[in-house]
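K.L.:
Sequence plus predicted model, see below.
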Amino acid sequence: MLYSISIWTIVLIGCYGIGLGLLNGLRAYPVARLGDRAVIAVWLGILALALALLTTGLFLPLSPWVGGGFFLGFLLLAFRSKSTRSEVATFYRQISAWQIVIYFGVALAIAAFVSQPVIWEDTGLYHYSVIRWLAEFGTVPGIALLFANFGFTSAWFAFAAPLNPDILAARASTIANGLIFLLAVLQFGLSLSRIWHKQAQLTDGWIVVCYGCILPIILATDFMSIILISASPDIPALFLVIATAWTILLTETAANETQEYTKNNQTVSLFLAIGAFSIKLTALPLLFVTGLWFLFRYSLNPFNHRWLLHQMALAALFGLLLVPFFLSGIITSGCPLYPSGAFCLDLPWSPDQETSESIAKSTHGWISWYGTPPEGVSPLRWALGHWFKEFGNKVMVSLIVSTIAAAIYLLVGKNRHRVVSRWLIALAVTEIVFFLFTAPFNRFVLPYLFIVPALAISTYLQSFKASELLGRLKISVPFFATGLVTAAVLFSILSVQKDYTRFIVPPPLMQIDAVQKQVNDVRYFSPPGKELCWAVELPCAYTAKGVKLRDPAQGIQAGFVRD
């Protein structure tokens, strides 16, 4: 726990400085509240590091020294700006001792929760293995030939690689996801505090409703809590959907209330959407709708065609941030959008067509997931019948109905935020339809199910000033802080279950006695039976076929090619 809290605190402080430097460089959100700028800055700092490390992985192993070098280098560049130094000083002067106590109470509770044993299968299957490949060798050509899932590219794996040093013996796989969850809880607390003090804006109510629904679902449901306690990129992708939609709402409400608009605010939302896509391909609709908003929202004036040209040029410039992501996919699998077969190249390390089709069906060919239907029965009807039997999917359908009802309320009722409502509705509908046709997993669609209902609820509360009910609650800050820390300490003590090393570091990943196998000149370790790789020594695979070393003299770090 102490390791997790220490790393989170260092990364949050550093990423705040890095992101603030980017905000000042972009001249975005110049009049936003300090707390909002802090949250945006931390997200920008995290994504800047993730994208920089993904790029560096093309050339170098992502060791803790490399990660620390980028962290300090970016921080020094950011602090060259006088405005950045001044704002950091102003922000920290406003932090009280009790707020620090509350922060460490929240961090301790979250650290205790994520310091449980990792049991999410995908982390054992390939997440942690990819992180270790990046940490030890960087991006390795043809690694998808060793095991198809190793070809999945994610900037989140690159971000996590330096945070998992060998000295910790596979104990830090949950650090990155715990950091994101902590950031979400802190933003939720910030918005709730503003409501208590009658300082809330529409965006605060929206955040409270969104996170008030999503955070308990993640903590209370076994499936989502298991994913949180893992190295899965699903968690940052989920919260980046909320962060991107929040910045769009922040931009539009500011423009609506002040009748002024700072065009550079849009670049932040686009940067977040690009970062989300580089972390998880499922964020494609998020990038698509955010890109349309970036290009056309303020470009419809026929006398302002220069704006559209400017936005197109800026979008192309920001699009270059995706080049390392595409290159990583080409290097590992020959496909820039792996596991999608779109734009694949015929390279010596490209998987054969049968393997590509198999991995594509396992990720987004959901109609084939339920087996072969009886003769005369439509495959779609057969798949829908099985899909709807699951309780979680029934809940998803009810939330989709809620989204439709909320959209009607926002578009038909008296709503001075109708413009932003249209864009957030477009975002939610596009993503929901995308997932229903490709991979209707609850965890992928979860944040989109609350975007529109949360906007309808927060708009209603703002219109009728019902949020003042929370403002009437008088809670002593010292009392709240003391209770929070006491509860966090008790929870952390109960969670260790006599394994007192967890007070220092999380428990290690599962240890498997792997069997050494060989195909051609490739020697690898294979877990027995249905076991997974987890923390098995590299290279770990399952049943490697038709693969050989790309350069036997250099070994596995040079990569693999087809036999």
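P.N.:
On my side now, so go ahead.
K.L.:
all contacts plus neighbour counts: C-alpha atoms, from now on.
P.N.:
Fine.
K.L.:
Near the closest residue to N265 other than its chain neighbours, how many other residues are there?
P.N.:
Of all residues beyond its chain neighbours, the one nearest N265 is A28 (4.6 Å), with distances taken as Cα to Cα, 6 or more residues apart in numbering. Using other Cα atoms under 10 Å, A28 is surrounded by 20 other residues.
K.L.:
Could you do T221 as well?
P.N.:
10.
K.L.:
Next, the contact list for the residue nearest to N265, please.
P.N.:
T262, K263, N264, N265, T267, V268 (Cα atoms under 8 Å, 6 or more residues apart in numbering).
K.L.:
Now do it against V445, distance only.
P.N.:
For A28, the distance to V445 equals 29 Å [Cα to Cα, to the nearest Å].
K.L.:
Below is an additional structure, to be compared with the one above:
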Amino acid sequence: MVYFIITWTCLTIVLFLVGINLLRICKADCFDRRGDRALAAIWLGIVAVSLLWLTLSLVLPLSPLIGWGVAIDLAILSLVSKQTRSEIVAYKSIISPSFILGFFTLELLVAILTTQQIVWFDTGLYHLGSIQWLSKFGAVYGVALINPKFGFTSSWFAFSAPLIPEFIGNRVGAIANGFVFLIALIHWIITLTRILKNQARLPDWFYLVYAGILILVYFVTTFTGAPILISFSADVAVNFLIGIIAWTILSIFPKNSVSIAFISPRIIPLIIACGTVAIKLSALPLLPGTLLFYAGVKPVKFKRLFWGIAVIILLLLPVTLVGIKTAACPLYPSKFMCLDLPWSVPAEITQEEAGEIKFLGELAQEKSPIPQFILPYWNLLDDNEFKLIILLLALSLIFSGLIRKNSSGEQWLILIGLCGMAFIITQSPLLRFGIGYFILIPCLFIAGVGQVLLAKIQPIINQKLSRVQLSRYEKIVPLVALSIAVAIAVQNDVKSRWLLPAELPSVQVIKAKVNDVEYAYPANWTVRCWKYPLPCAHVPVHNVKLRDPERGIGAGFVNTN
């Protein structure tokens, strides 16, 4: 737990410095409350550093020394601006002993929860393997030939790699997901406090409901057989960021009109959306809504639309380049724009991986809801992702025709929710891939109702709960929470995790060799590689050899078929 707390504290400081400078560049005066501004900075810092580390993996390994070194350099660079320095100095007034105690207590509670042993199947199957490759070698040519799932590009694995030093061995915990959960929890507590003080706005109400549902779901599932929070699954980060994008839109909209200027607060949701897509492609439905929000509609400002598309292409370029390097496909496992390279993954394997998720190609069947006169043209589009892009653009254009110039920011959330639900339903994957889309619109409705109801009963609450009493509770609650955390921490099953997380599950492997590649694979298919030394495949591999035998596995692999 000590390792988690130290890492999270350092990470919070670095991400805050990076994010606060980005807010300054984006002229985001709409975040006028210090709490909102600090949280927006940290969330923005998460996606920015994730993308930065993913880009860095193209040329360098993401070791803790390199990853942290680059991030700290970027944070120091942020201090060059006098305006940024002045803003950071202003935060000194809120750094009190009670604040530090509360922050430390929350870190301790979340660390107790997330340092438990990881048992999530996919983390053993390929999450930790991908993180190991990135940490030791960066993005590796043809690594998907060892395990097809290593071809899945995620900036979340890049974000996690520098956080796992070699000296901890198999004592690996859910440090990345735990950090996101920590920030989401802090954000939720701040919004709850504002509601109790009658200082809440619509974005606060929305986040309270949205994040409250996710926090409860992820907390409860840690005590079941499917503790996704205690893993390196990117779904956790994606679902929280869906809500953060909605929160930023609601925060920005009433205070910012659409101008022709390229840099404006409206670019923030688009940047976060691109960063979320880099974490996982299930976030693609975020792009149409955030792009149109940035560009403005009726009339559409085509210059801003052009710049918005340019931002998307630029920020997602590292994702496509890593995909090409690892599997010769920019959107692996999709065959869309795949290249014929020496390290290309065999077509049947790519098809098998893609088959695990049902894309929009299924819509062209006899029972398709698409009108029959459109089907012949729809079937001409062989690439499922191209169909997906067309469908999302169509939904966006239809929605943009209905929206009014002076409409409220709530309608953008409805667009994102509709696009997201359409995406998830048509692919028929697990709900965990995009639960955020499904609760987005209901949470918006509940937030609006809650805001109205509280306005009516607030006088009664004020009579029963004075500001003096609330201030007293603010001092007592952290002490009570700390007492609870300490009581849990001294339990026998938690003592072993005081310094480092629980050990990963053990694995028995069979060592094998194909051509000049020496590797291992689990002796039992129900057991995964976890953090076994590289290269470790999930099953025996064939038709693969080293790309450059003199440089070893770090130089990559090629297909001999």
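P.N.:
Nice, thanks for sending it over. Here the structure is a predicted model, which means the values were calculated and not measured.
K.L.:
If you map the contacts of A28 of the first structure onto the second structure, which are still there?
P.N.:
Compared against the second structure with both residues aligned by TM-score structural alignment, their matches' Cα atoms under 8 Å, these retain N264, N265.
K.L.:
three-state assignment of C213 of the first structure?
P.N.:
Recorded secondary structure, C213 of the first structure: helix (DSSP: H, G, I helix; E, B strand; the rest coil).
K.L.:
residues contacting the spatially most central residue of the second structure?
P.N.:
When Cα atoms, centre = their mean is applied to the second structure, the residue found nearest the centroid is A237 (3.3 Å). Contacts for A237 of the second structure were tallied using Cα under 8 Å, 6+ apart; they are N177, V180, I279.
K.L.:
And for S368 of the second structure?
P.N.:
Contacts here follow Cα under 8 Å, 6+ apart; on that basis S368 of the second structure touches E362.
K.L.:
ok, back up a step: ranking by neighbours, what's the top pick from the contacts of A237 of the second structure?
P.N.:
With neighbours taken as other Cα under 10 Å, the top of the contacts of A237 of the second structure is I279, carrying 27 neighbours.
K.L.:
Where do the strands of the stretch 201-350 of the second structure begin and end?
P.N.:
Under the criterion DSSP state E, counting those that start in this stretch, the stretch 201-350 of the second structure contains no strands.
K.L.:
Repeat that for the second structure.
P.N.:
509-514, 517-522, 544-546, 557-559 (DSSP state E).
K.L.:
The first structure: matching residues for the second one?
P.N.:
Spelled out, it's strand 517-522 of the second structure. Taken onto the first structure by TM-score structural alignment, strand 517-522 of the second structure occupies residues 522-527 there.
K.L.:
Show me which residues of that stretch are buried.
P.N.:
Of the residues in stretch 522-527 of the first structure, V522, R523, Y524, F525, S526, P527 count as buried by neighbour count, 16 or more other Cα atoms under 10 Å.
K.L.:
quick one: the third one and Q353 of the first structure, what's the gap?
P.N.:
It stands for Y524 of the first structure. 24 Å.
K.L.:
from the middle of its chain, how far away would stretch 206-220 of the first structure be?
P.N.:
Computed by Cα atoms, centre = their mean, to the nearest Å, the chain-centroid distance of stretch 206-220 of the first structure equals 16 Å.
K.L.:
and that stretch, how far from the second structure on average?
P.N.:
Aligned to the second structure and superposed, stretch 206-220 of the first structure gives a mean residue distance of 1.1 Å (mean Cα distance after the TM-score superposition for the first structure).
K.L.:
Could you tell me which residues within that stretch count as buried?
P.N.:
The neighbour-count criterion (16+ other Cα under 10 Å) identifies W206, I207, V208, V209, C210, Y211, I214, L215, I218 as the buried residues of stretch 206-220 of the first structure.
K.L.:
Residues contacting that stretch, please?
P.N.:
184-185, 187-188, 191-192, 224-225, 228, 246, 446-447, 450-451, 454-455, 457-458.
K.L.:
Give me the spatial nearest neighbour of S57 of the second structure, chain neighbours excluded.
P.N.:
Spatial nearest neighbour of S57 of the second structure, chain neighbours left out: G138 (4.3 Å); criterion: Cα to Cα, 6+ apart.
K.L.:
Give the equivalent position in the first structure for that neighbour.
P.N.:
G138 of the second structure maps onto G138 in the first structure, by TM-score structural alignment.
K.L.:
can you tell me which residues contact its match?
P.N.:
G138 of the first structure neighbours (Cα under 8 Å, 6+ apart): T56, G57, L58, F59, L60, P61, L62.
K.L.:
Filter the residues you listed down to just the ones in helices.
P.N.:
Using DSSP state H, the subset of these located in helices is T56.
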